[in-house]
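> Quick one, structure for this:
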Amino acid sequence: MKKVLVLGGSRYFGRGVVERLRDAGLDVTVLNRGSTPAPTGVAHLIADRDDEAGLAAALGSRSFDVVLDQVCYTPVQAAIARRVLRTKRYVMTSTIEVYDRVRTDVPMTESLVPASPVDFGLPWHDEDFLEQNYGEGKRQAEAVFAAGDVPFASVRVAHVLGGGDFTGRLRHYVERVDAGDTVDIHANPRPSTFIHEREIADFLAWATTEDFTGAVNAGSHGALTAVDLAAAIAIEPRFRVVERDASPFSFDRYAVLDTSRATDLGFSFSTTTDWLREAVENVRKAA
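Prediction:
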């Protein structure tokens, strides 16, 4: 039986990934800081991944066939994981934000993110710095793992939508549009790629059990703009054009993922029209 360690996996789509791996008959262990219990039938280790000695003590002599790292945000965290974890393959949940410096008008392929120089001296433990440099932190984390000896895959996840979204970004739209308030957008809001919470859980569980390496984009077909999102909530939403502080998911650059590599590897994505209204209704129910 394949042994899988999931770092994080306690909320939102992460819990869904753990349940899918368990239900597929894998020997699953979750490691997190203990704020949320693991699903039934899953082993649970408690440690802070930033505490190298504590992480090593919690793991003991355990080794795994695959590690799925849901919560790696910096090269410092990646370096600790490389030193401590014993595994035959490493999969990291990355983000569409690694493309934040790309300027293009065609779907973005994985090769558009070059190997990033790693700087461990930056203030990665500062929450404000990390929030402002989210894409850079993920790029450098990818680079640390890619330079190691363990086969490595990076899943670059599109913007995730669904009723369980703790970030509140889709709820921002639902609440404003339902109240008749304006949605603040750029003068020419550009499209981006999205994926439902259920589908990204499916994809990450699938990616964990496959054997490919390298970066792979994950997102549903059918790019959306801020206008499209608002239109899924009401027939005639109201908009206000702003130069700054636009609503979340209003982008002033084209940010659509090319998902052909994932398709070639064998995964079939849905289309956003298949689930967008369901996601909106689930946000309403969760309010």
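> C-alpha from now on. contacts and neighbour counts both.
OK.
> where's the closest residue to residue 285 other than its chain neighbours, which helix or strand?
Using C-alpha to C-alpha, 6 or more residues apart in numbering and skipping residues adjacent in sequence, the residue nearest residue 285 is residue 163, 7.8 Å away. Counting by DSSP states H and E, no helix or strand carries residue 163.
> I'd say residue 163 and residue 277 touch.
No. Using C-alpha atoms under 8 Å as the test, residue 163 is too far from residue 277 to be in contact (10.9 Å).
> higher neighbour count, the two?
Legend: neighbour count by other C-alpha atoms under 10 Å for residue 163 and residue 277, higher for residue 163 (21 against 16).
> To compare against the first, here's the next sequence to fold:
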Amino acid sequence: MDNVLILGGTQFFGKRLVEKLLKQGKSVTIATRGKTKDPFGDRVQRLIIDREDKESIINETEGKNWDVVYDQTCYSPQEARDAAEALKEKVKRYIFTSTMAVYDYGTNNVEENFNPYEYQITYKGRRDYPGYEGYKEAKRASEAHLFQETNFEVVAIRFPIVIGKDDYTNRLKLHVEKVMGNEPIGIPNEEARYSFILSHEAASFLYEMGLSNFTGPVNPGCDGDISMGELMRKIEGITELKAKITNELTPENASPYALPGSWSINTNKVKELGYSFSDLHQTLDELIHYYKG
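As a prediction, the model looks like this:
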């Protein structure tokens, strides 16, 4: 893996992936809409594409070849099909940033709980997939297209919730700020359980999958999961303040993790492949202390 294309790469762990690749001496091209500034200067090549405009991808990639493409910005099966067709015979290996949301709500989901090789694909654009249910369907169908309809070496990385000091969404930070500000936080189900991964470990795993010969879906992340109630008790313990939890959600108080059910993953396969990740509880404790200040 010497020559790499990243669809995206200008936000969160995508930026970390670019820096990792550059540090390892790889030639990196990032393909974006060109609307988000990046810190890479002349160390990367840039393509301007629109994921909703197939011709822009065809035109920008004409006459070029890469060893690996990392797809960080696909939000519909139509986009997956367009990118795959535009990159046919230009790329050997396709690393798709997927999500644990491809699974039905529940805990300890193993990779076999969603089979992209048999999922029936309906091709629609990103605007036709609203909300969490839409996101779930879009990622499922995108995986399905890549595994069923292309000849790439495909890896679907089903990330859990990504957290880190560089998390621009501030989702975990919001919970700490609500407690410290004595503000109510809307959590409809304190028993709902979720899995997490640190942003720098997400980037490192993406990098490793580019080097690997593994294909198929895989669940990376911290071992185990945590309930919303347990997370709030952690925050209370570290801040020494009492959380004001309500099950009456409003746009102002709703937890970003107030999902319709549990979503957590089983990481046995990734451990069998030889990869390990930070301890979940130590990770959360360190970030809560960081956000507390």
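> What's residue 66 of structure 2 aligned with over in structure 1?
Aligned by TM-score structural alignment, residue 66 of structure 2 pairs with residue 64 of structure 1.
> From residue 9 of structure 1, how far off is that match?
Applying C-alpha to C-alpha, to the nearest Å, the value for residue 64 of structure 1 to residue 9 of structure 1 is 16 Å.
> Neighbour count for these two, which is higher?
residue 9 (24 against 18).
> List the contacts of the residue nearest the centre of structure 2.
Geometric centre of structure 2, nearest residue: residue 159, 4.9 Å, by C-alpha atoms, centre = their mean. Contacts for residue 159 of structure 2 (C-alpha atoms under 8 Å, 6 or more residues apart in numbering) come out as 97, 98, 99, 100, 197, 202, 219, 220, 221.
> what does the residue nearest to residue 285 of structure 1 align to in structure 2?
Using TM-score structural alignment, residue 163 of structure 1 lines up with residue 165 in structure 2.
> next SSE after the strand or helix carrying residue 30 of structure 1?
Secondary structure from DSSP H and E places residue 30 of structure 1 in strand 27-32. Going down the chain from strand 27-32 of structure 1, the next helix or strand is strand 43-46, by DSSP H and E.
> mind listing the strands for the stretch 1-150 of structure 2?
Secondary structure of the stretch 1-150 of structure 2 (DSSP state E, counting those that start in this stretch): strands located at 3-7, 27-32, 45-48, 66-71, 91-99, 106-109.
> Out of those strands, flag the one nearest residue 276 of structure 2.
Closest approach to residue 276 of structure 2 among the strands of the stretch 1-150 of structure 2 is made by strand 106-109 (16.8 Å; C-alpha to C-alpha).
> now that closest one: how far from the chain's centre is it?
For strand 106-109 of structure 2, the gap between its own C-alpha mean and the chain's C-alpha mean amounts to 17 Å (C-alpha atoms, centre = their mean, to the nearest Å).
> what packs against it?
Under the contact criterion of 3 or more C-alpha pairs under 8 Å, 6 or more residues apart in numbering; DSSP states H and E, strand 106-109 of structure 2 touches strand 263-265.
> And the strand it packs on against structure 1, how far off on average?
Once fitted to structure 1, strand 263-265 of structure 2 is off its aligned match by 1.7 Å on average (mean C-alpha distance after the TM-score superposition for structure 1).
> following that strand, which helix or strand comes up?
helix 268-272.
> And that next one, what does it pack against?
Packed against helix 268-272 of structure 2, as judged by 3+ C-alpha pairs under 8 Å, 6+ apart, are no other helices or strands.
> so it aligns onto which residues of structure 1?
Using TM-score structural alignment, helix 268-272 of structure 2 pairs with 260-264 in structure 1.
> Could I get the buried residue list for that stretch?
260, 262 (16 or more other C-alpha atoms under 10 Å).
> can you tell me the mean distance of it from structure 2 after alignment?
Mean for stretch 260-264 of structure 1 is 1.2 Å (mean C-alpha distance after the TM-score superposition for structure 1).
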